[in-house]
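A.B. asks: Turn this into a model:
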Amino acid sequence: MALADIAPALLEDWLRTRYFTAKTDISSSGMAPGSLAGLRQQVGLEWSELDALDFRDSPSQGGARLRHALAERFVPGAEDRVMVTNGSSEALFLTLAALIRQDDEVVVVRPAYQSLYSPAVALGARLRFWDLAPEDDFVPDLAALERVLTPRTKLVIVNFPHNPTGATLTPEQYREFTSLISRHGCYLLWDGAFGELTHGQDPLPDPSGELARCVSTGTLSKSYGLPGLRVGWCFAPAELLPEMVRVRDYLTLNVSPLNETVAAAAVEHADSLLAVQRARAGRGRNVLTRWAARHPGLVALPPPHGGVCAFPALRGVPDVTAMADRLAREHGVLVAPGECFGHDDRVRIGFGGDIEELDEGLRVLAEQAGPVR
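C.D. replies: Below is the predicted model of the structure:
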């Protein structure tokens, strides 16, 4: 297979036009997008600082200020292992391009966002899946992961907290998981896009701080509510970064210094920004869980333990994708059909946006999905 044969990105195809025409968006996996004015006020970013910018290219791994801020927050002392990227999707792609060779065995959590595995398939990888079971509310089973690993496994790819289900590892599971990866000796690609937004437990540590063969990724698009800024990052082993830079030289070269300046201010004030977002996420989660409890005959909701998306099954709906299309066309309500994640009976619902919009979207969804039982 050639890279040009990469599979269509089902979620992006679904959202491509609907996202911009929807009146009520309850599909998104991140917080409601903030504004530059609001961010500047929250972090004290002055226009004079932006006006002083020189529009030279940033270094291939990112500017010093942002790399320092990221290392201080996630892996102290690891500034030389940070790469600033155009969203975490670029970090994921560069990692796979640097690591994967024809017939390499890759284990990936499932269900999964396609950026975690479709590039690997296009690069010639042989996939094995660590399935999160819907009958167990998608709770991760590490014994199941261990059964999937083989001596040929080169890379394990996971996303916790998980998209689309909101499942995550407990602290005890996290320690068992990193121990398992360490014993096996394979690489780990840890997608931590939702890592700083958890419910009922503290965020998990960044595993690249303890595992030598680990690439961890993060982004401002999810927990921070800054998707349009398109700033992500990764922490990678020193020996892998030159390979990632080599691939990047044919793609994006670097990240805009304007975006890096705004991003650095956000990361430097992350605690205050995230306090607001966590409170908003908690309110949205409460609205969603109360809605599901009112419609037990229609909705089976695995409780989300991190992030701001959930993956409920819709009982008795014969064609969930068709229903989701009708919701968008006739009512302006946007959900992501589970078909995009390999589960035709489910939808992804985001609860990080405006509470009134969430209430309205859920009301219409319940009405259109079937009679309340």
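
A.B. asks: all contacts plus neighbour counts: C-alpha atoms, from now on.
C.D. replies: Will do.

A.B. asks: ok, now how distant is Arg65 from Leu45?
C.D. replies: Using CA to CA, to the nearest Å, one obtains 14 Å as the distance from Arg65 to Leu45.

A.B. asks: Just give the number of residues close to Arg373.
C.D. replies: 9 (other CA atoms under 10 Å).

A.B. asks: hang on, isn't it packed against Arg294?
C.D. replies: No - Arg373 is beyond contact range of Arg294, at 9.4 Å (criterion: CA atoms under 8 Å).

A.B. asks: Name the nearest residue to Gly200, ignoring sequence neighbours.
C.D. replies: Of all residues not flanking Gly200 in the chain, His305 sits nearest, at 7.1 Å (CA to CA, 6 or more residues apart in numbering).

A.B. asks: To compare against the first, here's the next sequence to fold:
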Amino acid sequence: MTTPLSLTLSQKVRNLKPSSTVVVSSRALALQRAGVDIISMAVGEPDFDTPPHVIAAAKAAMDAGKTRYTAVNGIPELREAIAAKLQRENGLTYSPDAVTVTSGGKQALFNALFALLDPGDEVLIPSPYWVSYPEMVSFAGGVPVAVPTTSESGYQLDVDAVRAAITPRTKLLMLNSPGNPTGAVFPESTLRELAALAQERDLLIITDEMYEHIVYDADQISIARFAPERTLTVNGASKAYAMTGWRIGYAAGPLALIQAMNAIQGQSTSNANSIAQWAAVAAVTDSDAFIERSRAAFRQRRDRIVAGLNALGLETPTPQGAFYVLTDTAPIHPDELEAARLILDEARVAVVPGTDFAAPGRVRLSYATSLEKIEEVLDRLKVLLDSR
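C.D. replies: Now for the predicted structure:
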């Protein structure tokens, strides 16, 4: 007789919370498959097709037989292209050896946190934050420490609040500008002060700049300009070049940290997809026209959804970047989880509750969708509000 398996998962896994974005998206997809007319505003994914020249580069790579393993840290051509991009667009100087290519930006962040954190090390994270940041920190053995911002300030970060949150266990400051879910873009003055604070208190900085090209009313500046020796810059191809499914991320920073991240990747996934890497060379090298067109479309969508939501009485700050809004749903329900449920079940619109973003009383909507769908969402929300 076979003995039943007694499966005990690790404490790390038992403590790990699933991404609320993924949970909501999965439920929305299940409803759509069941024939329910759902409009999803949950996923942070551009609705544009990957640019033709990027697809052509992938096809050329396949035709040339570039389908084998690559170096763990990425093909030299892509690392060289990324280093050139960082110099050209961000004013940052890195050798290709100080650049590593990963399977999406998440892996770059994971590799960095596992390379840097010992049990109990604290990581300061401005909130509201992307749902994965605290989970990643905890999974790596660290302790996430939220540094709150407010909607009244446009979710701008107060350097004095960061200073007050520092303890003897603080090791890292994680930044995300432009931010998900807030759309906040930190100005040069704030970044200079944070860089000086990191120098003063011997902190390391991880800056996630995945949305750097989706900025409307501000200048996107890399904090690594002011503290290059203690900053890891993380980015990727997903948002700027509409390449979410290609899974190409990258990081650039101090060589010793990059080498440690490469060692971790060498024992986990090894190299990122070889064909996607060759596609990313084309994307990083020549996509200015595509970026300008998509940014103009996102700006138009942002302006419409912000105006529409506020007109409905759902207070919504105007984001400076990315393609999300954080909306106060008190007129629907004071609890954001219940509000999100009502919006899905009654208005047939999928949104993400702000709970896991540390944004109580709010939901996140992604406006990476057409103006027609945005108008339909506003109409559905009006019907829901009129029924309250």
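
A.B. asks: Fetch the TM-score of the aligned pair.
C.D. replies: The pair, once superposed, lands on a TM-score of 0.90 when counted by TM-score structural alignment, normalised by the length of the first structure; 367 aligned residues with a CA RMSD of 2.4 Å.

A.B. asks: the helices in the stretch 251-388 of the second structure, which residues?
C.D. replies: 255-266, 274-285, 288-311, 336-345, 371-386 (DSSP state H, counting those that start in this stretch).

A.B. asks: who does the third one touch, helix- and strand-wise?
C.D. replies: Applying 3 or more CA pairs under 8 Å, 6 or more residues apart in numbering; DSSP states H and E, we find helix 288-311 of the second structure packed against helix 371-386.

A.B. asks: Report the angle between the helix it packs on and helix 336-345.
C.D. replies: 110 degrees (axes from the mean of the first three to the mean of the last three CA atoms, to 10 degrees).

A.B. asks: Show me what Leu241 of the first structure aligns to in the second structure.
C.D. replies: The equivalent of Leu241 of the first structure in the second structure is Ile258 (alignment by TM-score structural alignment).

A.B. asks: pretty sure its match is touching Ala252, no?
C.D. replies: Yes - between Ile258 of the second structure and Ala252 there is a contact under CA under 8 Å: 7.1 Å.

A.B. asks: Could you dump the helices of the stretch 251-388 of the second structure into CSV and include distance to Pro134 of the second structure and mean neighbour count?
C.D. replies: Output for those, formatted as CSV (distance: least, CA to CA, whole Å; neighbours: other CA atoms under 10 Å):
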stretch, distance to Pro134 of the second structure, mean neighbour count
helix 255-266, 19, 19
helix 274-285, 29, 23
helix 288-311, 28, 17
helix 336-345, 19, 20
helix 371-386, 31, 16
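
A.B. asks: of the ones you listed, which approaches Asp219 of the second structure most closely?
C.D. replies: helix 288-311 (13.7 Å; CA to CA).

A.B. asks: Superposed on the first structure, what's the mean shift for that closest one?
C.D. replies: When the first structure is overlaid, helix 288-311 of the second structure sits 1.3 Å from its aligned residues on average, using mean CA distance after the TM-score superposition for the first structure.

A.B. asks: Determine the angle, from 0 to 180 degrees, between that helix and helix 274-285.
C.D. replies: Relative orientation of helix 288-311 of the second structure with respect to helix 274-285: 80 degrees, computed using the same axes, to 10 degrees.

A.B. asks: residues in contact with helix 288-311 of the second structure?
C.D. replies: Contact partners of helix 288-311 of the second structure, identified using CA atoms under 8 Å, 6 or more residues apart in numbering, comprise 48, 51, 213-216, 240-241, 315-319, 323, 325, 327, 367-371, 374, 378.
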